[in-house]
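> next comes the sequence, and after it the predicted model I'd like to discuss.
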Amino acid sequence: MELLNDMALFVEVVKAKGFRHAAQVLDMPNSTLSRRIATLEKAIGLRLLHRTTRRIELTEAGQLYFERCKRIVDEARLAHEQLGDMLANPSGVLRASLPVDFAVTYLAPLIAEFAGLYPGITFDFDLTPRQVDLVSEPFDVAIRIGEPADSQLIARPLASLRPRLYASTGYLEQAGEPRKPVDLERHECLGILRAGAWTLNNGRRSVTVPVGGRFTLNSVGMIRRLATLDMGIVLLPEEIVADELAGGKLRHIMPEWDGIATPVYAITETRLLPAKTQHFIGFLRERLGR
């Protein structure tokens, strides 16, 4: 890279027909420019310029070298411009693994907005609950809720989701409305698998409450649906139950108590990402981090 930079300086000196004018164009000290060209001559083992007090002249070797340098520098500048255009207007297929309920409820409008910004990108999404293998499978990125299990992968934080307590009006009419954490022990609580306990915080203290219920589930979508059918209380981020809240199927209860915040990450196999993936992650980070 340094050699290419010195070649570009040499081209500017020849085009300007002198160090002084070239130094003004390049906005660098004349002495520095002269030293860089001398270093270039030493590196290639050829004298490129005849220097006088008033002007410079190319040597025979310098003329040949100038023609080649100019071509290389022009090609490098063109490649840089094309790269800049590619970064600004990415294209190709973006393959991503997304958490089902979070994607359908919350990410879908953001993805639609992103697609409108970058019409050159097409999308291949996997919304199955399985943990895809980013090393052996052709995915560009996986969006995951919770701490990543594989420390060998690159995890970029996108947001932090704070779970809250929700229930349907029908359930609350049947079972009564809990007012404090200990009240949850006598309620039907719908959680992922056998959580056994929920940890709640009111900003001053944390309380861990034993919870249980008739249902053992591994689907957030099913938990959410059962809650709307008056089957119990859920502890979920507002982003997951946004539609149910808007439609009045669920309502926020015990508003002074929240669950433990859960991080959202963009997981990739490498730090060297194509432009489409860089833009997608950056876009989600901006929108989700608000």
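Thanks, I have it.
> make it CA atoms for all contacts and neighbour counts henceforth
OK.
> how about C69, secondary structure?
helix (DSSP: H, G, I helix; E, B strand; the rest coil).
> how near is the residue lying closest to it once chain neighbours are set aside to V73?
Spatial nearest neighbour of C69, excluding adjacent residues (C-alpha to C-alpha, 6 or more residues apart in numbering): M7 at 6.0 Å. According to C-alpha to C-alpha, to the nearest Å, M7 stands 7 Å off from V73.
> which of these two has more neighbours?
Shown here are M7 and V73; by other C-alpha atoms under 10 Å, M7 has more neighbours (22 against 17).
> alongside the first one, take a look at this:
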Amino acid sequence: MPASLDPMDLIIFARVASTGSFSEAAKALDLPKSTVSRRIQQLEALLGEKVLQRTTRRVVLTEMGQRILGSSEQILHEIERVVDLADQRKTIASGQLRVSAPGDLASISLAPMFAAFNIAYPEVQLDLDMSPRYVDLIAESYDIAIRIGDVESDHRLTTRKLIELEIGLFASPQYLARRPAPVTPQELLACAKLVLSTGGNPVVWQLQRAGETYVVDPRTRRVAANSYEMLHRFALMGAGVAILPVAFAAQDVQSGALIRILPEWSMPAAAVRAVFPSRRLMPLKSRVFLDTLLAYLKPGFPRDPAVTAAYGQLPDRWADGALPL
């Protein structure tokens, strides 16, 4: 086959052969009839033989035309299959969706949303990576990453702020029975501090109140961990005072398992962001997941009826949807 042969010529030939008419083929391909005629002539010139004979009533395949018809139809069918697949994926969310999220945020706050999304979109294969590492979305073929705190700058990626987590200090009644609750930030120096770490470095406790700022040196910590969930567990076991998102501790405060320390002092909120490849030509599976995530975290955001219905199929403790973030 000549190296300069254009596959489009074979597609046009197959359509003319199937319709038996240059005019009908032109309509089916949304091309001018003159273009169809010219491309067939071009194909014949490249092959060195005629592929079609025109009569007053119909188009007849030559021997060469009959020989190449099967291959031409196969090309046409493959193109149609790709178009059908693309059309379907524009209307039905499907395929593998790879999501990276911090394990503590995912297991404590986002699990109901993941479960409801999975029920609402059964054609989507949800693959979750809940390791603390920052995945390379492009190199590792991830669709969306959910991250707490600062994110790297990358022109290939789009960032969407989802919500800000209020951060507070918490301790168990067992710990406070051994050491009275601090009433000033200075008294935190004598406490067993359970500190968050990022990149191997402990995060400074920066307390603020009405223009006042007090910084607690994290080097005097009892424990440092790169997981809020682990700090949460240490606090519940009475190991010390932990820095935690208020949402993570809400149920334990309500049950009395944890007590908030120095509630009149605030700490910088932790932003939760979604990071994903450029929004241009975003697959439907990614778009509906992002919309579901926004609806879950932001009250009042328009909800997907399929996801709303899916919450009703979850256990009672999850049926009301989002936790109070």
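Received the coordinates, thanks. Predicted, not measured: the structure shown is a model, and the values here were computed from it.
> give me the TM-score for these two chains.
Superposed pair, TM-score by TM-score structural alignment, normalised by the length of the first structure: 0.67. Supporting alignment: 221 aligned residues with a C-alpha RMSD of 2.8 Å.
> which residues sit in contact with A266 of the first structure?
By C-alpha atoms under 8 Å, 6 or more residues apart in numbering, the contact set of A266 of the first structure is 141-144, 155-158, 281.
> quick one: which of these has the most company?
Neighbour max across the contacts of A266 of the first structure (other C-alpha under 10 Å) = V141, 27 neighbours.
> surely that residue is in contact with V93?
No: the pair V141 of the first structure and V93 fails to qualify as a contact (C-alpha atoms under 8 Å) at a distance of 11.8 Å.
> please enumerate the strands of the stretch 1-150 of the first structure.
Secondary structure of the stretch 1-150 of the first structure (DSSP state E, counting those that start in this stretch): strands at 49-51, 56-58, 92-97, 121-126, 141-145.
> how about these in CSV, adding distance to T199 of the first structure?
Output for the strands of the stretch 1-150 of the first structure, formatted as CSV (distance: least, C-alpha to C-alpha, whole Å):
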stretch, distance to T199 of the first structure
strand 49-51, 76
strand 56-58, 78
strand 92-97, 29
strand 121-126, 31
strand 141-145, 18
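> deepest in the core, which of those strands is it.
strand 141-145 (a mean of 22; mean count of other C-alpha atoms under 10 Å).
> that one aligns to what range in the second structure?
Alignment of strand 141-145 of the first structure against the second structure: residues 144-148, by TM-score structural alignment.
> superposed on the first structure, what's the mean shift for that stretch?
Once fitted to the first structure, stretch 144-148 of the second structure is off its aligned match by 0.6 Å on average (mean C-alpha distance after the TM-score superposition for the first structure).
> map G92 of the first structure onto the second structure.
Using TM-score structural alignment, G92 of the first structure lines up with G95 in the second structure.
> quick one: residues contacting that match.
123-125, 285.
> which position in the second structure aligns with L226 of the first structure?
The equivalent of L226 of the first structure in the second structure is F234 (alignment by TM-score structural alignment).
> that match against G240, yeah?
Yes: using C-alpha under 8 Å, F234 of the second structure is in contact with G240, at 7.3 Å.
> now for those two: what residues contact both?
With C-alpha under 8 Å, 6+ apart, F234 of the second structure and G240 have common neighbours L194.
> so those two - more neighbours on which side?
When F234 of the second structure and G240 are compared for neighbours, G240 comes out ahead with 24 against 18, by other C-alpha under 10 Å.
> so what's the residue nearest to the more buried one when sequence neighbours are not counted up against?
Nearest residue to G240 of the second structure in three dimensions, chain neighbours excluded: A192, at 4.7 Å (C-alpha to C-alpha, 6+ apart). Going by C-alpha under 8 Å, 6+ apart, A192 of the second structure touches 221-222, 239-241.
> and those, which of them are buried?
221, 239-241 (16 or more other C-alpha atoms under 10 Å).
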